[in-house]
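Trainee: sequence isn't available, so here's the structure alone:
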């Protein structure tokens, strides 16, 4: 991730935005953020709450449930908003946005400028349109099926502290599988160099390329 504060580059990016008229009316501190493919653009772990507009590239937005199941919520390209819900509601603990390719976003702090945003009618109209569209898309989407292997890896990455699973029985309960099934999956993942065994019932996720092939089993 790279933050850019060059005034000319920011001005050029805003001028080319579909929303330049509204953005010009906002008295906020704009900057650009560039993400590499595979980087998280938004996640529950981020302390700063940002409003971001995709200017170049695309993103995938998904939800990770407590059992490691991954639900695709939306895909976004140029002109897509991130952070629109965060203006009104506490940040979700389960929703992630990931750069599907190299990405450039116009960005600013929501917390720092909340009063300015809520007092700008043109901006609020944009937000209402954005949220309405997203709700319409989400209600027509179905959760993509995921193998137990995929759920285990997602559970370790997003729900385990330091990406480390501790305790087979407890993890199996959250993953809705038997301890024997989970142990078999972990053994497969260890053989495939996807996880490392640290001790009895303790496994740490090994960093992989952005789209690793995961071993499949008859589960």
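Mentor: Good, I have the coordinates. Because the structure is predicted, anything quoted here is derived from the model rather than measured.
Trainee: could you use CA atoms for every contact and neighbour count after this?
Mentor: Will do.
Trainee: longest helix in the protein, please.
Mentor: helix 121-139 (DSSP state H).
Trainee: so which bits of it are buried?
Mentor: By neighbour count on 16 or more other Cα atoms under 10 Å, the buried set for helix 121-139 is 123, 127, 130.
Trainee: same deal with stretch 1-13?
Mentor: So stretch 1-13, judged by 16+ other Cα under 10 Å, has buried residues 10, 13.
Trainee: okay, one more to line up with it:
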């Protein structure tokens, strides 16, 4: 990840995301713009961050490791999202890793310089509390759906949520992680959809043939792209 000095690009994301509305005072002179590449880690499990990050362009995934070393998907971020606020603000050791799944940009505020200013900003703290509450609600709902809905149902929702013009094109390894299943099981279900003429595979793409079918079997509330 690298710092970006472009004032025009910085102002573009400030304007598009309306990030300054989260604070009581103008924080623009206390913010830095960063560019990250796919695979970059913004917050590392077990290591406190010196910056409070706001995702303004691109995607992030959040995952942790079980005691056996198994990767456990936690959440999925898209802009505008605050990253790791609880651990970063209160100097708590992160229990999860935040990693970029696309190239993109984030805005950072140095906690070494501005931690106390953020702590005394009631408007910002209210936003943080609301955001944490929404994430907790999402995670509770998503846990129940993952436990009790079939992979077919969850995958149908994922396909509908991540298709453009009935074309589904997504990294299947990451898709398996997001749906808490194995890559092999995911391929089996996709092949079943294709064999039953619900999908058609062309190269690396899947075309939806029977959209009504996916709408019918989709989990009613499952959405990995929810703004969490």
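Mentor: Okay, I see it. Please read all numbers here as calculations on a predicted model, not as lab measurements.
Trainee: re earlier: distance to residue 196 of structure 1 added to the buried residues of helix 121-139 of structure 1, as a markdown table?
Mentor: Compiled in a markdown table, these are given as follows (distance: Cα to Cα, whole Å):
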| residue | distance to residue 196 of structure 1 |
| --- | --- |
| 123 | 48 |
| 127 | 44 |
| 130 | 42 |
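Trainee: which of these sits closest to residue 36 of structure 1?
Mentor: Using Cα to Cα, residue 130 is the member of the buried residues of helix 121-139 of structure 1 that lies nearest residue 36 of structure 1, at 24.8 Å.
Trainee: which position in structure 2 aligns with the closest one?
Mentor: Superposed on structure 2 with TM-score structural alignment, residue 130 of structure 1 falls opposite residue 131.
Trainee: one step back: now the longest helix of structure 1 on structure 2. Mean distance?
Mentor: Once fitted to structure 2, helix 121-139 of structure 1 is off its aligned match by 1.2 Å on average (mean Cα distance after the TM-score superposition for structure 1).
Trainee: report the secondary structure state of the spatially most central residue of structure 2.
Mentor: If you average the C-alpha coordinates of structure 2 and look for the closest C-alpha using Cα atoms, centre = their mean, you land on residue 77, 1.6 Å from that point. The local conformation at residue 77 of structure 2, judged by DSSP: H, G, I helix; E, B strand; the rest coil, is strand.
Trainee: any chance you could map the helices in structure 1?
Mentor: 7-15, 20-24, 110-118, 121-139, 148-159, 168-175, 179-191.
Trainee: quick one: which of these is nearest residue 203 of structure 1?
Mentor: The closest of the helices of structure 1 to residue 203 of structure 1 is helix 179-191. By Cα to Cα, the value is 7.9 Å.
Trainee: just tell me the aligned range of that closest one in structure 2.
Mentor: Matched against structure 2 by TM-score structural alignment, helix 179-191 of structure 1 finds no partner residues.
Trainee: the closest residue to residue 57 of structure 1 other than its chain neighbours: neighbour count?
Mentor: Closest residue in space to residue 57 of structure 1, ignoring its immediate chain neighbours: residue 103 at 4.5 Å, by Cα to Cα, 6 or more residues apart in numbering. Applying other Cα atoms under 10 Å, we find 24 other residues in the vicinity of residue 103 of structure 1.
Trainee: what about residue 154 of structure 2, which helix or strand?
Mentor: When elements are assigned from DSSP states H and E, residue 154 of structure 2 belongs to helix 151-161.
Trainee: which residue range of structure 1 does the helix or strand just after that helix align onto?
Mentor: Per DSSP H and E, helix 151-161 of structure 2 leads on to strand 163-164 as the next helix or strand towards the C-terminus. Mapped onto structure 1 with TM-score structural alignment as the criterion, strand 163-164 of structure 2 occupies no residues.
Trainee: now do strand 163-164 of structure 2: which elements does it pack against?
Mentor: Using 3 or more Cα pairs under 8 Å, 6 or more residues apart in numbering; DSSP states H and E, no helix or strand is in contact with strand 163-164 of structure 2.
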